[in-house]
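Chemist: heads up, no residue letters with this:
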């Protein structure tokens, strides 16, 4: 498996542990609907949160969260609509981004952006 995939899985595990420590319940990981994948689906305060995790080792081309494209946002919206229908969820939802940035010593920083976008 490619090392960038390993980095992505590592970032998702870190993001999951971070969210759980903050009191979020993780409902699903790597949930797929059609072409769309949602890295983490969490639950907190009667709200379902769809989370995109971005992991990088450099900011040379921008911060990790800058790489959540409009196309990705639309795909997440489609997946979210399917998920809330399947779960018969009648409450609020939101879309978050968790970015994990590693330095050369393999230390990392986490940036959790709540309500990061709302697909149009």
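Modeler: Received the coordinates, thanks. These numbers come from a predicted model, not from an experiment.

Chemist: C-alpha only now, for contacts and for neighbours.
Modeler: Will do.

Chemist: Helix or strand next in line after the helix or strand encompassing residue 31, which one?
Modeler: In the assignment (DSSP states H and E), residue 31 maps to strand 25-33. Downstream of strand 25-33, the next assigned helix or strand under DSSP H and E is strand 36-44.

Chemist: can you pull the buried residues of the helix or strand containing residue 10?
Modeler: Here residue 10, judged by DSSP H and E, is contained in helix 3-21. Of all the residues in helix 3-21, those buried under the rule 16 or more other Cα atoms under 10 Å are 7, 8, 11, 12, 14, 15, 16, 19.

Chemist: second one coming, line it up with the first:
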């Protein structure tokens, strides 16, 4: 399984997880020239921008560790663009979902709510 396939599997698992937690999925893979947001979801009145990190083990650290300051700034800028484009205002959050795989199967999904702030 290549990185693109495992990333898609991780994003799919994250969407299933969020739907079970009563989030509505508004968009997937929202792209602008300066960044991408894996999942944009809504729970009640809160818009949640979700970065999904998928790994086949923790040999290189936990997946969430890859969401460094630089990556956070790209996500924030892209989120601002989404909010302007869709004329949305109100409470927002930035979450990270870690997905661990083994042999092409999902081992675990870890949802880190409010992983970073603007």
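Modeler: Received the coordinates, thanks. A quick note: this is a predicted structure, and the numbers were derived from the prediction, not measured.

Chemist: Quantify their similarity with the TM-score.
Modeler: Comparison of the two superposed chains (TM-score structural alignment, normalised by the length of structure 2) gives a TM-score of 0.94, and 118 aligned residues with a Cα RMSD of 1.4 Å.

Chemist: With structure 2 overlaid, how far apart is the strand holding residue 31 of structure 1 on average?
Modeler: After superposition onto structure 2, strand 25-33 of structure 1 lies on average 0.4 Å away from the residues it aligns with, using mean Cα distance after the TM-score superposition for structure 1.

Chemist: thinking again about what came up before, now the buried residues of helix 3-21 of structure 1 as CSV including distance to residue 74 of structure 1?
Modeler: Conversion of the buried residues of helix 3-21 of structure 1 to CSV gives the following (distance: Cα to Cα, whole Å):
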residue, distance to residue 74 of structure 1
7, 24
8, 21
11, 22
12, 21
14, 25
15, 22
16, 23
19, 23
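
Chemist: Looking at structure 1, which residue reaches furthest from the middle?
Modeler: Of all residues in structure 1, the one whose C-alpha sits farthest from the chain's mean C-alpha position, using Cα atoms, centre = their mean, is residue 105 at 24.2 Å.

Chemist: What lines up with residue 16 of structure 1 in structure 2?
Modeler: In structure 2, the residue matched to residue 16 of structure 1 (TM-score structural alignment) is residue 15.

Chemist: Sounds good, over and out.
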